[in-house]
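Colleague: sequence and predicted structure, then a few things I'm wondering about:
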Amino acid sequence: MCDTMVALRSATADNSVIFAKNSDREPDEPHVGIFVKRKKHTEKKVKCTYIEIEQVPETYSCMLFKPSWIWGAEMGVNEYGVVIGNEAVFTKLISKEESLIGMDYVRLALERSKNAKEAVEVIINLIIWKILDLVIFKKSIRNKRFNNTSEVYESSELTFGSYNNY
């Protein structure tokens, strides 16, 4: 499992914020750093690692660190100083349906938020969208049950921070 450390302004001698995270990926799996520019979008959808979701009109620039094969990011920072890193959590729930993965949530939140609170809201809204999709559209309305919705939580927890707001 990965390790993440955050030191806020009150904990540093020069009043800076420090974010550090390692990546415990397979030794032969390339881990790349990419810069994604701020962009205005005309397309209606964005292709994430496994699925397409609704695109927003504009996304913010980000520096992302990620396994080469995925769309999302394991960690990154955006132009507003929002920083997010994911942590692996090993669960026994397995979904047979393709979905957003934890690293997609990281990138989507970085591209769509100006502070840590907005990043959390982006992720919560994406999870709610998934729950509604599972419950309302994929299950019969007569047989609406919420006991299976835990499958929407991917095997990642997220560490949030926004150094502009501390």
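Modeller: Looks like it arrived, so ask away.
Colleague: when you work out contacts or count neighbours from here on, use the C-alpha atoms and nothing else.
Modeller: Will do.
Colleague: how deep is residue 37 tucked in, by neighbour count?
Modeller: The number of residues packed near residue 37 is 14, by other Cα atoms under 10 Å.
Colleague: isn't it right next to residue 60, touching?
Modeller: Yes: assessed by Cα atoms under 8 Å, residue 37 is found in contact with residue 60 at 6.9 Å.
Colleague: chain neighbours aside, what residue packs nearest to residue 83?
Modeller: Counting by Cα to Cα, 6 or more residues apart in numbering, the nearest residue to residue 83 once its immediate chain neighbours are dropped is residue 77, at 4.3 Å.
Colleague: got another one to weigh against that:
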Amino acid sequence: MSGAPPSYSFVALPPRAKDGLVVFGKNSARPRDEVQEVVYFPAVDHDAESKVECTYISIDQVPRTHAIVISRPAWL
């Protein structure tokens, strides 16, 4: 196979998922030995003057962020 393998995600919501659960799955178009973490960040109300530290810059934070589930390489 040439190039990166395809990447897919899926989610099963009630009533399709058993016991009212949400099921999330993802594969990654990354090297097969690279560990992927699934991480949950809760919703947060932020202070008016707070900043977000990005890789090379810092930017103003929004007043409220929503909860999110992400997948990222463990080294990130």
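Modeller: Perfect, thanks for sending it. Note that the structure is a prediction, hence the values are computed from the model and not measured.
Colleague: circling back to that earlier point, which residues are in contact with the residue nearest to residue 83 of the first structure?
Modeller: Neighbouring residues of residue 77 of the first structure by Cα atoms under 8 Å, 6 or more residues apart in numbering: 62, 63, 64, 83, 84, 110.
Colleague: let's see it at 6 Å
Modeller: With contacts defined as Cα atoms under 6 Å, 6 or more residues apart in numbering, residue 77 of the first structure is in contact with 62, 63, 83.
Colleague: can you flag which of the residues you listed belong to strands?
Modeller: Applying DSSP state E to the contacts of residue 77 of the first structure, the entries found in strands are 62, 63, 83.
Colleague: corresponding residue for residue 73 of the second structure in the first structure?
Modeller: With TM-score structural alignment as the criterion, the equivalent of residue 73 of the second structure in the first structure is residue 67.
Colleague: what's near enough to touch the nearest residue to its match once chain neighbours are set aside?
Modeller: Excluding its sequence neighbours, the residue lying closest to residue 67 of the first structure (Cα to Cα, 6+ apart) is residue 31, at 4.4 Å. Residue 31 of the first structure makes contacts with 66, 67, 68, as judged by Cα under 6 Å, 6+ apart.
Colleague: kindly report the same for residue 8 of the second structure.
Modeller: Contacts of residue 8 of the second structure (Cα under 6 Å, 6+ apart): 26, 27.
Colleague: try it again at 10 Å.
Modeller: When contacts are counted by Cα atoms under 10 Å, 6 or more residues apart in numbering, residue 8 of the second structure touches 25, 26, 27, 28, 29.
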